[in-house]
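Trainee: Next one to model:
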Amino acid sequence: MTAAPGELRRSELHSSLADPVMDTMNFLNEITMRYPEAISFAPGRPYDGFFDTTQVFDHLHRYLGHLAERGLSPDQVRESVFQYGPAAGRIRDLIAGSLLADEGIDVPPESVVVTVGCQEAMFLALRALVSGRDDVVLTTSPCYVGITGAARLLDIELVPVRERGSGLFPADLENAVARERALGRRPKAVYVMPDHSNPSGVSMPLDVRRDLLDLAGRQDLLILEDSPYRLAGTARRLPTLKSLDRDRRVVHLGSYSKTLFPGARVGFAVADQTVVDPAGGRGLLADELAKIKSMITVNTPSLSQAVVAGALLACDGRLSEFNRDTSAYYQDSMRFTLKCLERRFPASHRATAGVRWNAPAGGFFIFLRVPFHADNAALKRSAQDFGVIWTPMSYFYPRGEGGHGIRLSTSYLTHEDIEEGVSRLGEFIESPMAPGEPGA
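Mentor: Predicted structure coming up:
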């Protein structure tokens, strides 16, 4: 049948647009807007009580002063915020300096690409690394929904490696690599979130980090390290994979959304791997990412980069110091949520209720297992009848598992809202009609 004028057939659009993963954020936003009085444990967003509009102007003026001190003329300073900039970014030197000061990551500024949030950094890395139909990328499962969406949009096969209670086991990853190679496919990289991961909240122990790097060397894999929640935990942070990397196996993906503010939409990729062309010429993987970026977003907004740069200058690159108060706030919120869960579901009652959860040391998220199928229908009933919103864990499994899990975000709520929200959640979980039953 011929389509009517102005009408497009979904079947003729890219297949990823029919994938349920593409609707997850829109559905959560719709539920939140439809039930504004509900307490929401869904958004993994920073607490904005620390934001002050004057900070933006302070950061901007500080950066402009920094440029003038470096000898730039007034015209050059003006151009640095009003004009397009290089695709790889204007503030690579400040980002590289911050990574060295705060994380012990020692890389040249040329290996940094400044991106529009970390989501673009993931997209660039996937597009650059996957060159053929048989190439695959592995990921922990559950994983951040953004990597799943990016892979689907790029027609890249994402192979999940199931997390155990404490996270990824390198032996499981090695077995998955062997299975893919036996099928004639080429594992190119593995995506991991080592610190307070989204959605499960787990962190990778130091010995596992070292084992993962060793495995990457033996199996000729790259590691895509995404770690936006590092500074939302305890002061004693484990080293990043990139700081432990001696063979340039790690592409480090970063974001300032959780450490500064998400409205800037500034992230970065550290890609110091060498790329050799057929004629023997040598360059950096970062150069290749910048080529791709130049055809997607052209460049990261200069004004946003300027504000981020001013914040980095204010703390001499030590974002851990800059985030001391916010980090304490997130840790307090996490501890308080866990206490509320303990009170609402004491150990003697937990098995009967069919509920259990993990206890992350930091970050934004708790993984709660529930005795019903936690799908969109259950979420709608929870919001409508009990006034509490959460995120189904099934959103975070590339192959649609996790049906009996929910993610609770602790970052954005006050103690009062957390206490009331956990109370409402308990009533919902123990309500007479099981949420997954017909008619629920």
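Trainee: From now on I want contacts and neighbour counts done on CA atoms only, so please keep to that.
Mentor: Will do.
Trainee: What are the boundaries of the strands in the stretch 301-440 of the chain?
Mentor: 356-357, 365-369, 388-389, 391-392, 405-409 (DSSP state E, counting those that start in this stretch).
Trainee: What is the last one packed up against?
Mentor: So the one you mean is strand 405-409. strand 365-369, strand 391-392 (3 or more CA pairs under 8 Å, 6 or more residues apart in numbering; DSSP states H and E).
Trainee: before we move on, the earlier item: closest one to L289 among the strands of the stretch 301-440 of the chain?
Mentor: strand 365-369 (30.7 Å; CA to CA).
Trainee: For the comparison step, fold the sequence that follows:
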Amino acid sequence: MRSVEFLNEVMRRYPDAISFAPGAPHPDTYADLDIERYLSRFVSHAVTESGHPPSTVRRLLYEYGPSRGLINGLVAELLRRDHAVEAPEQAVVVTVGAQEAMLLVLRALIRSTDDLLAVADPCYVGITGAARMLGVETVPVPEADDGLQVQALRSACRAARRAGRRVRVCYVAPDFSNPGGNRMGKEHRERLLELAEAEDFLVLEDNVYGFTAAPGAELPLLKTLDRNRRVVHLGTFSKVCFPGVRVGYVVADQTVVTADGDSTLLADHLARLKTMVTVNTPPLSQAVVGGMLLEHGGSLAERCRTRSALYRRNLTLLLDGLDRLTEQGLPPGVGWNRPTGGFFVRMRLPVPADDTLLARSADSYGVLWTPMAHFHLGPGGADVLRLSCSYLTPEQITTGVRRLGAFLHGEMGR
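Mentor: You can find the predicted model right below:
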């Protein structure tokens, strides 16, 4: 996670710079929170469900809770309502953000040095960092605008088998991935699931940015399409509710055999592992999320729509601003992709987009971005940067694009 530390240091050093670096939720999306109301809503629900008096339920929120979670049934209902995923609440484990879920899944599934984790290249540093921490070897698979390349993954599986090893898990973010902003089409998703069945691996699906799709342009989750329990699904409430809540979840309805020879749900195994990692996800945070779910009838679809509109507004402002730079003339070799959702845009430069250039961009032009090389497992991305527009106001985006234009003209001619 050295890249995160470096970016934080640059942002501290240049507080007046416009930063296209952080992929954080916009503050306006949680400005109207009424934490007390959500807590009261959840307590009332828990009193009705359990028959315990309110004082007893409130006390439970101040104590250690069950490792599996308190709001599993509400999460299962959310998945059914919003995504047509039929998962029993026993298959849900509530985690400290999606990051803990990644760690638990890798620890549970990859138990031998012969087991490999396949990831898109470039890839979110959270999953590759978790893999490094656990000593899990990763196999990079190229990603294009239509997502992780299934044929390349097939070749990686066969190469591993020839070496006496196997791809055990493949991590994907099918909707507007971080950092690439790429999206898999429905047929592409189905081909990935067919390959998972043929090559006997599990797909670890991260759905953090799917909610930013335009109305009518939504695509089914991999878990929705999953007919053979090949998908372990990760979710988080950080982007849709608020980041400080730190509540995520994993849906793991696969049957596994333990070291003792017993058959159990993968979710049961994850819950046991969680007792040795974080013990439990804070009950107060879960109660806030549970209250929000109850307040919205067990669905977050409407909340997702309003937040999606803000993020698509910002993305449109960024892309339109870059288009105006093109009209004014840009140095040869500068280009970018055009995602239809998510938080990120990739820009290619005719020079290395490295940490040295980033420092010069901040110091001389007052604009920050992220070098894409930090997200590649190999030498890729050396001349590409990532622009994130999620955290900024329209005025900041306009100013930032103007500064970015000055940076491009001033530095590309060197």
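Trainee: Need the TM-score between these chains.
Mentor: Comparison of the two superposed chains (TM-score structural alignment, normalised by the length of structure 2) gives a TM-score of 0.96, and 412 aligned residues with a CA RMSD of 1.5 Å.
Trainee: looking at the helices and strands packed on strand 405-409 of structure 1, which is buried most?
Mentor: Among those, ranked by average contacts under mean count of other CA atoms under 10 Å, first place goes to strand 391-392 (a mean of 24).
Trainee: Now the lengthiest helix in structure 1 on structure 2. Mean distance?
Mentor: What stands out as the longest helix in structure 1, according to DSSP state H, is helix 324-344. Compared with structure 2 after fitting, helix 324-344 of structure 1 has a mean deviation of 0.7 Å; criterion: mean CA distance after the TM-score superposition for structure 1.
Trainee: What residues in structure 2 pair up with that helix?
Mentor: Aligned by TM-score structural alignment, helix 324-344 of structure 1 falls on residues 305-325 of structure 2.
Trainee: May I see the buried residues of that stretch?
Mentor: 305, 307-312, 314-319, 321-322, 325 (16 or more other CA atoms under 10 Å).
Trainee: next one: stretch 178-197 of structure 2
Mentor: Quick answer for stretch 178-197 of structure 2 (16+ other CA under 10 Å): 178-184, 188-189, 192-197.
Trainee: Please tell me how far the residue positioned nearest the centre of structure 2 sits from Q99 of structure 2.
Mentor: Nearest to the mean C-alpha position of structure 2, by CA atoms, centre = their mean, lies V208 at 3.9 Å. Distance, V208 of structure 2 to Q99 of structure 2, using CA to CA, to the nearest Å: 11 Å.
Trainee: Can you redo the strands of the stretch 301-440 of structure 1 as JSON lines, where the extra columns are distance to A42 of structure 1?
Mentor: JSON lines is the format used below for these (distance: least, CA to CA, whole Å):
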{"stretch": "strand 356-357", "distance to A42 of structure 1": "16"}
{"stretch": "strand 365-369", "distance to A42 of structure 1": "9"}
{"stretch": "strand 388-389", "distance to A42 of structure 1": "6"}
{"stretch": "strand 391-392", "distance to A42 of structure 1": "5"}
{"stretch": "strand 405-409", "distance to A42 of structure 1": "6"}
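Trainee: among these, which is nearest F27 of structure 1?
Mentor: strand 391-392 (10.2 Å).
Trainee: against structure 2, where does the closest one fall?
Mentor: Taking TM-score structural alignment, strand 391-392 of structure 1 hits residues 370-371 over in structure 2.
Trainee: Now G321 of structure 2: closest residue in space that isn't a chain neighbour?
Mentor: Excluding its sequence neighbours, the residue lying closest to G321 of structure 2 (CA to CA, 6 or more residues apart in numbering) is V401, at 6.2 Å.
Trainee: Can you find the partner of that neighbour in structure 1?
Mentor: Using TM-score structural alignment, V401 of structure 2 lines up with V422 in structure 1.
Trainee: Do I have it right that its match meets K339?
Mentor: No - between V422 of structure 1 and K339 there is no contact under CA atoms under 8 Å: 10.1 Å.
Trainee: what's the offset of stretch 65-75 of structure 1 from the middle of its chain?
Mentor: Its chain's C-alpha centre and that of stretch 65-75 of structure 1 lie 35 Å apart, by CA atoms, centre = their mean, to the nearest Å.
Trainee: residues of that stretch that come out buried?
Mentor: Buried residues in stretch 65-75 of structure 1 (16+ other CA under 10 Å): H66, L67.
Trainee: Name the surrounding residues that touch it.
Mentor: V77 (CA atoms under 8 Å, 6 or more residues apart in numbering).
Trainee: Can you list the residue ranges for strands in the stretch 151-300 of structure 2?
Mentor: Using DSSP E, counting those that start in this stretch, the strands of the stretch 151-300 of structure 2 run over 166-172, 202-206, 231-236, 248-251, 255-257, 263-265.
Trainee: how close does the first one sit to structure 1?
Mentor: Meaning strand 166-172 of structure 2. Taken over the aligned residues, the distance from strand 166-172 of structure 2 to structure 1 averages 0.7 Å (mean CA distance after the TM-score superposition for structure 1).
Trainee: now the fourth one
Mentor: Average distance between strand 248-251 of structure 2 and its aligned residues in structure 1, after superposition and using mean CA distance after the TM-score superposition for structure 1, equals 0.5 Å.
Trainee: Read off where that strand ends up in structure 1.
Mentor: Against structure 1, strand 248-251 of structure 2 falls on residues 267-270 (TM-score structural alignment).
Trainee: Tell me the gap between the matching stretch and the middle of its chain.
Mentor: On CA atoms, centre = their mean, the centre of stretch 267-270 of structure 1 falls 13 Å from the chain's centre.
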